Structure formats: structure tokens, C-alpha cells
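>>> everything below, folded, please.
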Amino acid sequence: MWLVTGALFMEILDGTILTTALPSMARTFGTSAVALDIGISAYMLALGVLIPASSWLADRFGSRRIFVTAIAIFTVASALCGQAQSVPEFVALRVLQGIGGAMMTPVGRLVVMRHTPRDQLIATLSALIWPALFAPVVGPPVGGFITEHLGWRWIFYFNVPLGVLALLAALWLIPDVRGPRRRFDWTGFALTAVGVFALQIGLEHSARRIDALGLGLVCAGLAMLTITMAHLRRSPNPLLDLGALKIPSFRAAVSGGSLSRMAIGAVPFLLPLMMQAGFGYGAVHAGLFVVALFSGDITMKALVERILRRFGHRNVLTINGVICAASLLSLSAIGPHSPAVLVAALLFVNGLARSLQFSSLSTLAFADVDRTAMGDANGLFNTILQLGAAAGVTAAAMSVHAGDALAGAVGLNGQGADYRFAFIAMAVLSLGGVISALKLPHEAGRTLTTG
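Model (predicted):
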């Protein structure tokens, strides 16, 4: 399991670590930092487009072969990214790196879920969640530290020895399991790829600027994905079997659960911006508060299984969902002169709540999924997770823009009022997950918490 957790951490970290390195990279390539955003986008797009096919590849060619191949591609692409001499070359290599990441993490998760007894899934999946919480928080400061002291190319070079060790470990530890053979759904793949591509591009564009182009791409992506779902339901050999959506626990985890993840996942995006751009803090000062958030994340990891076994998924998702919303709302009340101890305490509580909510949703998703259907459910869940992450950043950014005009109407004034308004918006968004949790049957997730 530690191998898959490490692979997941590498994949998510590489999506965020470049943020603070872009100015230095721009000087190397003779372009602007904004123009180099395409390097981050290319990586995330490759992930989103190819993740849906990962389960089919694992079933067809074997989980060990695909996992090892993915690590090899990711590692080689990392080394070549460090050698890139132009923007087009760098972007192409980031796409290659994203191809490796798209196969690496979903296949690793699938192996773990297929070989873990159901009554141990809570502990196992909770351990797999921490990179999703940790990597977005530490990525930017780690990238900034490496860039300042060693140069931006070392961000990629550090992946090489880690990748080699992971590859050797995978050859030894990962079982070579194959699923039932089935034809590849080229039509489903093309429809999914176009839909995901358009939606992710539109969401990313809208996070920077709200205009007709961004809204048009989002609408086109959603329309294409609607067509895709109709095709997947009719196809005798769909790229992804949508049967898992008929299971109440899985459906709740990917519908209302996506709203919770969008809101909670926006915190690492909003918090550093509010403290630096809104309050005028330095990077180190803001980084210390991020440590408080992560401390809450880590502290909760030791308690998740006991809490879920004691109270059950429905009660935890409902009550903790309200706590998540309240903790997000509390962050709208802080300002540049708020006592540091109070701010750290609020962030610690937010870390506790978001860690418990993430873990509860991720374990609930697979509580009632049959092992034979785990591959398709895993591919579907990871695709929605990827789109939800992009949607969360977009919703947060749009809320900041809206805060310019509306912050005063809700009594927010002074420094960082637009960012504080965004935290209110995220609190309201997170309540959508609570409404979904209330509709769950009381026995939801019980297969994981009994025995």
C-alpha cells in the first residue's frame, strides 16, 4: 500500500509544485509565467483524458505491467522535463508525464481495493487519501524552495531516483492480476476524451476570466459528457460500466460528495492567496498557517476508522459536513490583524473536518461495490474526482471575482474582503454534500464498519 500511496503523492504533487517555479522557468525559456501555465494544464488534461481508460488497460494487460509501465513513463518524462529547452518541448513532455500519471494512480488504487478485505477498506483507503490532502498544500512551497536553492529543473530530477525505486518495488510487490477480456470502446473513449478535455479547458479558463469562451467550453463539455453517458448505457462493451451509479452509497459519494470535495479542496487554493494577496503576508508567514491546516489533516488520520465504526457513514457525513461548512465560514471572519493562535486553531479544526470528510466519502464510494465491478467503479470515481478538483478551483476563483462586487453586501470590508467572501461561498457549496448525506439509508457503509 505504501507504494501506491507514494505514487499517488508524486502524481498529485506534480500537478501543483510548478506554481511557484513558473517565473524562474519563464526566464529560462524567454517567455512569461502566464504563458507557461500551459505546462500545468497539459499535465492535468492528460490525466483527465486518459484516467477513464486505465481500468480497461489493467484488465487487458495486467495490473503489474500497466503499473510498472506507468512509473517508467512518468520517471523518464520527469528526467526529460528537466532537460527541456523550449516551451513546446516542455509541454509535450508534460503531456507524456501526465500519460504515466493517468495509469499509475488509478491502477494502483484498483490493485489495493481488489486485494483488501472489505472490513479493512476504511484503514486502507484512508491511508490513500492523505496525498490528496497533503500534496496540494505542500506543492507550491516545496517547489519554491527547490527553485530558489537548486533551480527549477531539480523539481523534475528528484522524481527520477524515487521513480526507479518505485519501479523496482512494483516489480516485486504488485500482483499481475487481469480482469475479463473485452473489446476496447473506441467510441466511448473518444466521446469521453472530448468531453473531459472541453470541460477541463473551460473550467480552467473560467478560473482566470469569466467570458463567453469559457462558458461555451464548459457547456460543450457537459453536453458531450451527457452524450457519452447515453452511449455508455447502450454499449454492450462500454469503456466504463455506469452500473455503480445505481448503488446509493456510490451515487451519494460522487454527486453530493463532489460538492463537498470541491468546497473543501478549494482551501489550499484560497488560503495562501488570501493571506498573501489579501492580507499582505509574506510567503513564509502564510506557509506557517498552512502547517496548521495540514496538522489537522494528519491528526485525523489516526481517528477516522474509530469514528466511522462508532457513528457510521451517514451520521459522520451529515454532522461533520456541517462542521466543515462552519469551519469554512469561520475563515471568512479572520483578517490581517487576527491573533495568530486563533487563526491557527481555526485552520487546525478545518484540517480535522476536511480530512474526516474526504476519508468518509472515499470509503463510502466502494462500500457496496462488488469486487467484479471494482474496476469500472474505480475508473468512474477517479474521472469524477479529477473533474471535481478542477471545478473546485474554478468555483473558488469565480467566488473571489464575485466578492469584488458583493463582499460589502454581506458586511465584509477591508483587506481580503473578496477572498473572505469566497470562503462564505464555499461554505454554502459544502452544504450540498450534507443534503445528499441526509438522503443516505442509515445502514450505508455498514459492510465496512461491522466485523
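
>>> going forward, measure contacts and count neighbours with C-alpha atoms only.
Fine.

>>> contacting residues for residue 154?
Counting by C-alpha atoms under 8 Å, 6 or more residues apart in numbering, residue 154 makes contact with 82, 146-147.

>>> name the element it belongs to?
Secondary structure from DSSP states H and E places residue 154 in helix 153-157.

>>> so how far is residue 128 from the most centrally placed residue in the chain?
Nearest residue to the geometric centre of the chain (C-alpha atoms, centre = their mean): residue 389, 4.9 Å. Taking C-alpha to C-alpha, to the nearest Å as the measure, residue 389 falls 17 Å from residue 128.

>>> what's the answer for residue 336, then?
Residue 336 is 35 Å from residue 128, by C-alpha to C-alpha.

>>> okay, those two: which has more neighbours?
In this view residue 336 and residue 128 are compared by other C-alpha atoms under 10 Å, and residue 128 has more residues nearby, 23 against 16.

>>> does the more buried one touch residue 5 like I think?
Yes. Using C-alpha atoms under 8 Å, residue 128 is in contact with residue 5, at 5.3 Å.

>>> count the neighbours of residue 414 for me.
12.

>>> helix, strand, or coil at it?
Three-state assignment for residue 414 (DSSP: H, G, I helix; E, B strand; the rest coil): coil.

>>> the contacts of residue 154 in helices, which ones?
146-147 (DSSP state H).

>>> so which of the contacts of residue 154 wins on neighbours?
Within the contacts of residue 154, most neighbours by other C-alpha under 10 Å means residue 147, with 21 neighbours.

>>> one more, please, to line up against the first structure:
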Amino acid sequence: MPRYFVTLIVAVALFMETMDSTIIATSLPAIAADLGEDPIALKLALTSYLLSLAVFIPVSGWMADRFGARTVFRAAIVVFTLGSAACGFAQGLGDFILFRIVQGMGGAMMVPVGRLVILRSIPKAELISALAWLTVPALMGPVIGPPLGGFISTVFDWRWIFWINIPIGLLGIYLATRFIHNFREEKVPPLDVKGFFLSGIGLSGLAFGFTVIGQPLFPIEFVAGLLVVGAIGCTLYVRHALRTPAPLLDLRLLKIDTFYASVLGGFLFRIGVGATPFLLPLFFQLGFGMTPLQSGLLTFATAVGAIAMKTTAAPIIRRIGFKRILVWNALVTAAFVGASALFTAATPAAVILAVLLVGGFFRSLQFTAINSIAYADIEEHEMSKATSFASVVQQLSMSAGVATGALVLEFERMGRDSHEVLASDFPPAFLLVATLAASSALVFMRLPKTAGSSLSRRAHAVGRAGQASRNGVVGRR
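Below you'll find the predicted structure:
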């Protein structure tokens, strides 16, 4: 069996999860009408899913070590599929939110454990290519989800949004059972129960708070309270983790330069880039009066650019090196994000498509480099902790990106008699998130020139310094 077949299995499962998390947004009005609920109240279904992710992602690494990566990955698909099927049978707001929480529990395990399966199945020298294809679901889901959700809700019934996951889930269960090895650690420390509760409180408070900023779901005092509780919970967790031999999220991993740069630089980059799937459809529909289908056909160019990059990512990174790619490509990608601020209703569709297509190419290259270098100097027994940690940061950064975009739009329309969102509200949002994405280059500049050499097959050119980096010596603070 080809090694990359395992990557394909994991990628399909992750695509199901990422698309599902965005496909529901377009269908909320139809779901609300059918259930007899207020569409604003139904947005709790979105936030409850994110809340579940924030709580259960940290424990995924320990679960994989304790019960085996294949066992947990397969169970995650089962839970996600059952939760998805149950959502299609929901009869009211309460059970719909409950089933979304169940879905989130499955999704929380699928993402980091799926990445762990790849890391333990693919040799490090081939990891760049494998992770390049694994970033496709994360880029395509937010692009395909909204127009597909609108199409299904219009032509069929909103319940099919969830039921289409059933055959995909069944196929994933079979393929995982047949082709994925059940990697597990022989000696697993007891579960960090205190850390689980502290991280759950802290991360859910921050993720939930970031998600509802700028939305008329809750009063601003409640949102501020969520963020404060989240910050306190995370602070208490940091104190706990630094005193515990085997914490749930091991902060000591940040002593490794490559992992530190991937986490912090990736956080800043994803805030900027993560806001664009939220801003672009609104810009095109509310600002330019496009239909959801017209908007979806334009934003789909980003995914096309991402796919086009996959065959060239590994050769580019191996030839140029991680550090130069991460620094300069962050600036290039940020420039394309900022270019969206120049779009007007008179901008030809061909120009918009070209900007999004090329921008998607460079964006995907950056994601591949960030995701790959995170594990360049991670020891085998620390892989599960690293995947959990990285997944938590990714989730928070995407929520923070949407919150940043929403806050700018809210600020722009403050003081106006009409609360209608105008096309002129969007350029400042694009420029701000582009600046945040560009700032990640300052983090990547601190990397040594040999960073990631164990992944890029340039070991013969880096000498003893490269060997030290692979052994985890270079890059520790």
C-alpha cells in the first residue's frame, strides 16, 4: 500500500470535518425556519461546536497514546458521523445544540489524531509532501462549505447537509480499520485531570468569546466575561503545566525553536488568513450585491490555487529552505490578503479570480511550511503532545481571526444611523488582518538557517549544525 494512501484517508476525514463546520452557516436561516427558532439563537449551534472542539482537543494526544492512534481516529469518525446523523433528525434548538456538541467531540479527536497518524506513518524526509496534501481540507472546507450548504438547503432539504456525512464516515471507518496501523505508546502517564479541566475552562472561554465578538448573540458584558474567564483559566493552566511532570498540553515543547516558531508565527499568520473566508463572502454579497452562488464561484479560486501548489510545495521548500520560505512568503501572502481591500464593484471578475488564485497558491505553501516545521525536531514519544498543542493553537487563531474581522466591521458601522454593512467597511478589515499575517515574518526571522533540514533532505548541506538540529540540540532555549 502506498504511504500516501494513509494521508488520503486522513485528508478525507479532515475535509468532512472542516467542511461541516462551515457548511451550516449558509443554511442557518432554513434550519431556523424549519425548527421554528430565531436564526440568531440558532447560531449557538456554531458556537457549541467550537466549544466542544476547545474542550476535547487537548486530551486527544493522551487518548491516542493510551488506546492507539487507529482506535481513537476510528472512534472519532464514529462519534462525528453519529452526531451528524442525529443533527439531521433534530426537532428543536436544544437537541440540535446537543448533537452539535457530540459532533464537536468527534471532530476534536479527528484533527490532531489524524495528523498524528501521518507523522508516525510517513518518514520525516517525506513529511512535507504528505502534510502539503493534508492542508487541502483546511483550505477547501471554508470555501466549498457555504455555497454547498446554500445549494443543498435550496434544492433539497437542510437535513441532507448532515446526512451526506454518513456514507463518507462509513467509508472512513472501513479504510482506517483496513490500512492504518494502531500506533500507541507502551508507557503512558495518568491523565492530567486537573489540566483537562483548567484547559477546558480557559480554551472554551477564549474560543467562545472570540467567536461571538461582533455578533448580536450576547451582551458585550457577557462576552467580556467569557474572555476574562478564559484568560484566567489559561493562566492557571500555565502555572499548573510548569509544575506537572506530564501535563496535558506540554508547554516545554515551546523550548524547541522550530515548534515555537510554528506555534507563535502560525498563530499570527492564521489570524490574518483565517479572517478571509469570513470577510470575502460578506464583502461580495453585502458590499457588491452578489448572490451566494456568485460569491462561492469567486472564492473557490482560493482552493484551486491551494491544490495547484501541492505538487510543487516540497521541491520549493527543499530548494529554498524553510526559513526563507516562511519569512518572505508570509509577506507575499499578506500582500495578496491586503489586495482584497482594493476590490470594488467595478473590478473585473477575472482580476478577482487571478488575485484569489495566486494568493491561494502562496497561502497554501505557507501553511505547508508552518505545519511541517512544527515537527522537525520533535521526538517520536512527544508527537502526540505536539499535535494536540498545535491543534489547540490553530483553533484559537482561526476564532481570533474571525473575531478580528467582525470587530473591524462593527467598529466601521458604529455611529451610523443605519447598521447596514457597506462595501467601504471591508478594506480596513483586510488591511488589518494582512498586517497581522505579515507580522509573523518577525517570528520566523529568529529561526536558524538550518531549521527544518531533517524534513527538507538538505542534511548533506548543513553539516554538523543540521545534525544537531535533527537531534533536538539546535533550537532549544
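
>>> what does stretch 175-185 of the second structure rub up against?
Against stretch 175-185 of the second structure from outside (C-alpha under 8 Å, 6+ apart): 6, 9, 64-71, 73-74, 117, 120, 381.

>>> distance from it to the middle of the chain?
24 Å (C-alpha atoms, centre = their mean, to the nearest Å).

>>> go on, stretch 376-390 of the second structure?
Here stretch 376-390 of the second structure is found 17 Å from its chain centre; the criterion is C-alpha atoms, centre = their mean.

>>> cool, stretch 210-222 of the second structure as well?
Counting by C-alpha atoms, centre = their mean, stretch 210-222 of the second structure comes out at 22 Å from the chain centroid.

>>> not counting its own residues, what contacts that stretch?
40-41, 43, 47, 223, 227, 399-400, 402-403, 406-407, 410.

>>> continuing past the top helix by length along the second structure, what's the next helix or strand?
Counting by DSSP H, the longest helix found in the second structure is helix 3-35. Downstream of helix 3-35 of the second structure, the first helix or strand assigned by DSSP H and E is helix 39-42.

>>> superposed on the first structure, what's the mean shift for that next one?
Here the mean offset of helix 39-42 of the second structure against the first structure after fitting is 1.0 Å, by mean C-alpha distance after the TM-score superposition for the first structure.

>>> where in the first structure does that helix align, residue-wise?
On the first structure, the counterpart of helix 39-42 of the second structure by TM-score structural alignment is residues 33-36.

>>> checking my notes, residue 136 of the second structure in a helix, right?
Yes. Using three-state DSSP, the assignment for residue 136 of the second structure is a helix.

>>> what residue of the first structure takes the place of it?
Going residue by residue (TM-score structural alignment), residue 136 of the second structure aligns to residue 130.

>>> and for residue 69 of the second structure?
By TM-score structural alignment, residue 69 of the second structure lines up with residue 63.

>>> quick one, longest helix in the first structure?
Longest helix in the first structure, counting by DSSP H: helix 374-406.

>>> after superposition, how close is stretch 216-227 of the first structure to the second structure?
So stretch 216-227 of the first structure averages 1.8 Å relative to the second structure (mean C-alpha distance after the TM-score superposition for the first structure).

>>> what span of the second structure lines up against that stretch?
With TM-score structural alignment as the criterion, stretch 216-227 of the first structure aligns to 225-236.

>>> which residues are contacting that stretch?
198-199, 201-206, 208-210.

>>> also stretch 238-245 of the second structure?
Taking C-alpha under 8 Å, 6+ apart as the rule, stretch 238-245 of the second structure contacts 195, 247-252.

>>> narrow the residues you listed to those in helices?
Per DSSP H, the contacts of stretch 238-245 of the second structure map to helices at residue 195.

>>> can you select the buried ones from the contacts of stretch 238-245 of the second structure in ChimeraX?
Per 16 or more other C-alpha atoms under 10 Å, the buried members of these correspond to this ChimeraX selection:
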select :195,247,248,249,250
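
>>> can you lay out the contacts of stretch 238-245 of the second structure as a markdown table showing distance to residue 307 of the second structure?
Formatted as a markdown table, the contacts of stretch 238-245 of the second structure follow (distance: C-alpha to C-alpha, whole Å):
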| residue | distance to residue 307 of the second structure |
| --- | --- |
| 195 | 38 |
| 247 | 37 |
| 248 | 34 |
| 249 | 32 |
| 250 | 33 |
| 251 | 33 |
| 252 | 35 |
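
>>> relative to residue 349 of the second structure, which of the contacts of stretch 238-245 of the second structure is nearest.
Nearest to residue 349 of the second structure among those: residue 249, at 45.4 Å, using C-alpha to C-alpha.

>>> what's the separation between the residue nearest to the closest one when sequence neighbours are not counted and residue 267 of the second structure?
Take residue 249 of the second structure and drop its neighbours on the chain: the residue closest to it by C-alpha to C-alpha, 6 or more residues apart in numbering is residue 389, 5.8 Å away. Distance, residue 389 of the second structure to residue 267 of the second structure, using C-alpha to C-alpha: 12 Å.

>>> next one: residue 338 of the second structure
18 Å.

>>> quick one, which of those two is more surrounded?
Ranked by neighbour count (other C-alpha under 10 Å), residue 338 of the second structure and residue 267 place residue 267 first, with 25 against 22.

>>> please pull up the equivalent of the more buried one in the first structure.
By TM-score structural alignment, residue 267 of the second structure lines up with residue 258.

>>> please name the residues that touch its match.
Per C-alpha under 8 Å, 6+ apart, neighbours of residue 258 of the first structure: 384-385, 388, 433.

>>> out of these, which is nearest to residue 276 of the first structure?
residue 388 (25.5 Å).

>>> what about the closest one, how many neighbours?
There are 22 residues near residue 388 of the first structure, going by other C-alpha under 10 Å.

>>> now do the same for it: its match in the second structure.
Match for residue 388 of the first structure (TM-score structural alignment): residue 397.

>>> how close does its match get to residue 382 of the second structure?
Taken as C-alpha to C-alpha, the span from residue 397 of the second structure to residue 382 of the second structure is 23 Å.

>>> which non-adjacent residue is nearest the alignment partner in the first structure of residue 24 of the second structure?
Here residue 24 of the second structure is matched to residue 18 in the first structure, going by TM-score structural alignment. Spatial nearest neighbour of residue 18 of the first structure, excluding adjacent residues (C-alpha to C-alpha, 6+ apart): residue 143 at 6.0 Å.
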